[in-house]
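# please find the sequence and the predicted model below.
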Amino acid sequence: MNERIKTLVILSPGFPENEEDTTCLPPQQVFVRSLKAEYPQLHVIVLSFQYPFAASEYDWYGVKVIAFGGGGRDGFTRRKLWFKVWNTLLRLNHQYQLVGLLSFWLDECAFIAHYFSKFKRIRYRCWMLGQDAKAGNRYVKWIKPEAGELIALSDFMVEEFNRNYGLKPEVVITVGIDTRMFNFAPVTRDIDIIGAGSLIPLKRFGLFIEVVALLKQSYPGIKTAICGSGPEQERLQALIIAKKLENNIRLMGELPHSELLEMMQRSKILFHPSEYEGFGAVFLEALYAGASVVSFVKPMNNEITNWRIVNTLLEAEQAIGSLLGDTGLEFEAVLPFDIRDNVRRMMELFE
């Protein structure tokens, strides 16, 4: 009898619908592509619960994706989705040698993967990637996870989860940078400050606008850009007009990932005003693009080169102002976490 192919199954709420869909979960895309590149003999299958919205099976850079097309529906429809995923896992377990299950986020993906791993005695890990560490996550009560099956995205998330649930995830694996995605041709740093992320209240891009308004008093020609889309877009545009910053702030909308990286390489500073962040990939992307980072959140306990942490609006204005006023500011590429190292650390958990 032929030996079954060793396979890692990843369960995710969403995944790109094709290779051109670069705006869907860019950090997870980078991870899966690097996983396949570092372990070419390993068969990787992604089960995507909600997005793409249409059910289908397709190849994505040599990775098999099974999309269930949940479309965010709840109630009985969601229970039917879980039943379909469970049956698919039964089929895959029969067809392949499953070396492990990895869920992105502690949510419904973790719920199914946790209980299926118990049922079939398959190694399982849950990679917590953001707001799933906050209080009120119903899946924590339903799953009752063990510390050993939890991977936190950052030191901050370890403490956040422990504070809310009295349990410390045993492993920290951050997002990482694929250095091959950057083009280091000479560029002009013609953007003073860039912001990037979903335009939702949690990200607090209104503070970005407030800080630019303060900085304009000393730097009347300041040029900034906010990259992203979301429900806050109209409110932010109105605030820009009210502050008379139309010539200073551009709302760029959602950009393909490659264009966002190019924008970062043109930028001097990334300012990220979010009040909560597990560990946004935009921080590392900006650092490797040569920009300095200013943020209200500190994902890791250790200091990271060219990253300043602030606590108030005034501190943010002062930190950014000092960087803009530094005529000797160097734009060096900083690489705190390489995705290849992160992939290897992840696979050690399944070996």
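On my side now, so go ahead.

# going by C-alpha atoms from here, please, whenever you check contacts or count neighbours.
OK.

# can you pull out the helices in this protein?
Counting by DSSP state H, the segments of the chain that form helices are 26-38, 76-95, 108-120, 138-143, 155-165, 205-216, 233-242, 257-265, 281-288, 313-324, 339-348.

# possible to save those as JSON lines with mean neighbour count?
Output for the helices of the chain, formatted as JSON lines (neighbours: other Cα atoms under 10 Å):
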{"stretch": "helix 26-38", "mean neighbour count": "18"}
{"stretch": "helix 76-95", "mean neighbour count": "15"}
{"stretch": "helix 108-120", "mean neighbour count": "18"}
{"stretch": "helix 138-143", "mean neighbour count": "14"}
{"stretch": "helix 155-165", "mean neighbour count": "19"}
{"stretch": "helix 205-216", "mean neighbour count": "20"}
{"stretch": "helix 233-242", "mean neighbour count": "15"}
{"stretch": "helix 257-265", "mean neighbour count": "19"}
{"stretch": "helix 281-288", "mean neighbour count": "24"}
{"stretch": "helix 313-324", "mean neighbour count": "17"}
{"stretch": "helix 339-348", "mean neighbour count": "17"}
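
# structure two is appended below for comparative analysis:
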Amino acid sequence: MRPMPDALVILSPGFAASEADTTCLPAQQAFVLALKQECPDLDIIILSFQYPFKRSEYLWNGVKVFAFGGKSRSGLYRLLTWLRVWLRLRKLHRQYSIIGLLSFWLGEAAFVGSHFARLKGLKHYSWLLGQDAKAGNKYARWIKPRGDDLIALSDALRAEYQKNYGIAPAYVIPNGVLPGSFPDTGGERDIDILGVGSLIPLKRYHLFAELIHQLKESQPNIKAVICGDGPEMQNLKNLIERLGLGDNLVLKGELPHPQVLALMQRSRVFMHTSEYEGFSTVCLEALFAGAQVVSFVKAMDAQIPNWHVVGTSAEMLAAVVSILQYGHHDCKPVIPYPIADNAKAIMRLYGYKD
């Protein structure tokens, strides 16, 4: 009888609907690609709970994806989605030698995955990726994970989870970037300041616009761009009009990921005004693109080159002014955490060697 192939099962609330869908969780897409590159003989299988919205099975860059089309519905619909995931896990367990389960976020995927892993005696890890480390996460109460079951995306997330739940995640494994995904743009830096992210209150893009308004007083021709879409779009448009920034701040909306990376390569400063982050992948991408990053959140205890962490909006303004006026012309790519190393670190937890 032929041995069953080894497989790692990844559970996630969503995943790319196709290889052209570059805007859905690009950090997780990059991680899966790195995992595939590092472990070519391992079958990677993704179970996506809510998005894509249509139930389907498909290949994404050679990775098998099962989409359950939950559409973020609640009540019985959500329970039905969980049941379908459970039945698929049972079938996969008969077809593959599963080395373990990995859940993106400590949420519903981790809830289903942890119970299945416990029943079958499999390894399961939940990767804390952001707001799931905050207080009030019902899944943390329901699952009651041990520290050894948890991977934190950053030192800051590890500390946040420990503060809120009294348990320190045993592992810190950050995300990273795929160097090959960056286009060749020729090296011209014609954008002074760039912001990238969902237009939601947490990201505080109103503060971004207000800082551009202050910078305009001394630099009337300053050029800034924001990439992203969300419920705050109209409010932001109104603010830009009220502040008279029509010639200084452009809202690009949601763009394909390669276009976002190209804009990063054209930018001098990447300004990240979010009040809370697990470990912003866009900041890491901007560093690799050669931009200087300015943010409020210090994700890792260690200092990262070309990343300026500030405490107030006044400090952010001063840091940006310093960069724009006095240099910081080092545009060499910075890769603090190579994504291949991160993929290897994950696989070591499962004791897997390709």
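Nice, I can see it. Keep in mind the model is a prediction, meaning the values are calculated, not measured.

# so what number do they get for TM-score?
TM-score for the superposed chains, counting by TM-score structural alignment, normalised by the length of structure 1: 0.99, backed by 351 aligned residues with a Cα RMSD of 0.8 Å.

# for the helices of structure 1, give me CSV that also has distance to residue 51 of structure 1.
Output for the helices of structure 1, formatted as CSV (distance: least, Cα to Cα, whole Å):
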stretch, distance to residue 51 of structure 1
helix 26-38, 14
helix 76-95, 12
helix 108-120, 13
helix 138-143, 20
helix 155-165, 25
helix 205-216, 26
helix 233-242, 23
helix 257-265, 18
helix 281-288, 21
helix 313-324, 37
helix 339-348, 24
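
# out of the ones you listed, which gets nearest to residue 274 of structure 1?
helix 205-216 (7.5 Å; Cα to Cα).

# quick check: which helices or strands does that closest one pack against?
helix 233-242, helix 313-324 (3 or more Cα pairs under 8 Å, 6 or more residues apart in numbering; DSSP states H and E).

# rerun at 10 Å
strand 191-196, strand 224-227, helix 233-242, strand 249-253, strand 267-272, helix 313-324 (3 or more Cα pairs under 10 Å, 6 or more residues apart in numbering; DSSP states H and E).

# turn those into TSV, columns for distance to residue 177 of structure 1.
Below are these laid out as TSV (distance: least, Cα to Cα, whole Å):
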stretch	distance to residue 177 of structure 1
strand 191-196	16
strand 224-227	19
helix 233-242	28
strand 249-253	23
strand 267-272	16
helix 313-324	24
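
# tell me which of these sits nearest to residue 153 of structure 1.
It is, among those and with distance given as Cα to Cα, strand 267-272, at 17.7 Å.

# and the helices of structure 1: which comes nearest residue 227 of structure 1?
Closest among the helices of structure 1, using Cα to Cα: helix 257-265, at 7.5 Å.

# list the helices and strands that closest one packs on?
Packed next to helix 257-265 of structure 1, using 3+ Cα pairs under 10 Å, 6+ apart, are strand 191-196, strand 224-227, helix 281-288.

# okay, angle between that helix and strand 191-196 too, please.
Relative orientation of helix 257-265 of structure 1 and strand 191-196, computed by axes from the mean of the first three to the mean of the last three Cα atoms, to 10 degrees: 140 degrees.

# after superposing, tell me the mean distance of helix 257-265 of structure 1 to structure 2.
Overlaying structure 2 shows helix 257-265 of structure 1 at a mean distance of 0.3 Å from the equivalent residues (mean Cα distance after the TM-score superposition for structure 1).

# distance of residue 229 of structure 2 relative to residue 203 of structure 2?
Using Cα to Cα, to the nearest Å, we find residue 229 of structure 2 at a distance of 11 Å from residue 203 of structure 2.

# overlap in contacts, these two.
Here residue 229 of structure 2 and residue 203 have 196, 197 as joint contacts, going by Cα atoms under 10 Å, 6 or more residues apart in numbering.

# ok, now which ones touch residue 344 of structure 1?
34, 35, 38, 39.

# now do 6 Å
Contact analysis of residue 344 of structure 1 by Cα atoms under 6 Å, 6 or more residues apart in numbering lists nothing.

# how about the residue nearest to residue 265 of structure 2 when sequence neighbours are not counted, what does it touch?
Distance criterion Cα to Cα, 6 or more residues apart in numbering; nearest residue to residue 265 of structure 2, sequence neighbours excluded, is residue 289 at 4.8 Å. Contact analysis of residue 289 of structure 2 by Cα under 6 Å, 6+ apart lists 264, 265, 333.

# mind putting those in a markdown table, distance to residue 324 of structure 2 included?
A markdown table is the format used below for the contacts of residue 289 of structure 2 (distance: Cα to Cα, whole Å):
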| residue | distance to residue 324 of structure 2 |
| --- | --- |
| 264 | 16 |
| 265 | 16 |
| 333 | 18 |
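
# who's in contact with stretch 225-239 of structure 2?
Applying Cα under 6 Å, 6+ apart, the set of residues contacting stretch 225-239 of structure 2 is 194-200, 249-254.

# buried ones from those residues, can you make that a PyMOL selection?
With 16 or more other Cα atoms under 10 Å as the criterion, this PyMOL line picks the buried residues out of the contacts of stretch 225-239 of structure 2:
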select buried, resi 194+195+196+197+198+199+200+249+250+251+253+254
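
# and which of the contacts of stretch 225-239 of structure 2 is nearest residue 70 of structure 2?
residue 198 (21.8 Å).

# and the gap between the closest one and residue 239 of structure 2?
Applying Cα to Cα, the value for residue 198 of structure 2 to residue 239 of structure 2 is 17 Å.

# one more: residue 111 of structure 2?
The separation that residue 111 of structure 2 has from residue 239 of structure 2, given Cα to Cα, amounts to 41 Å.
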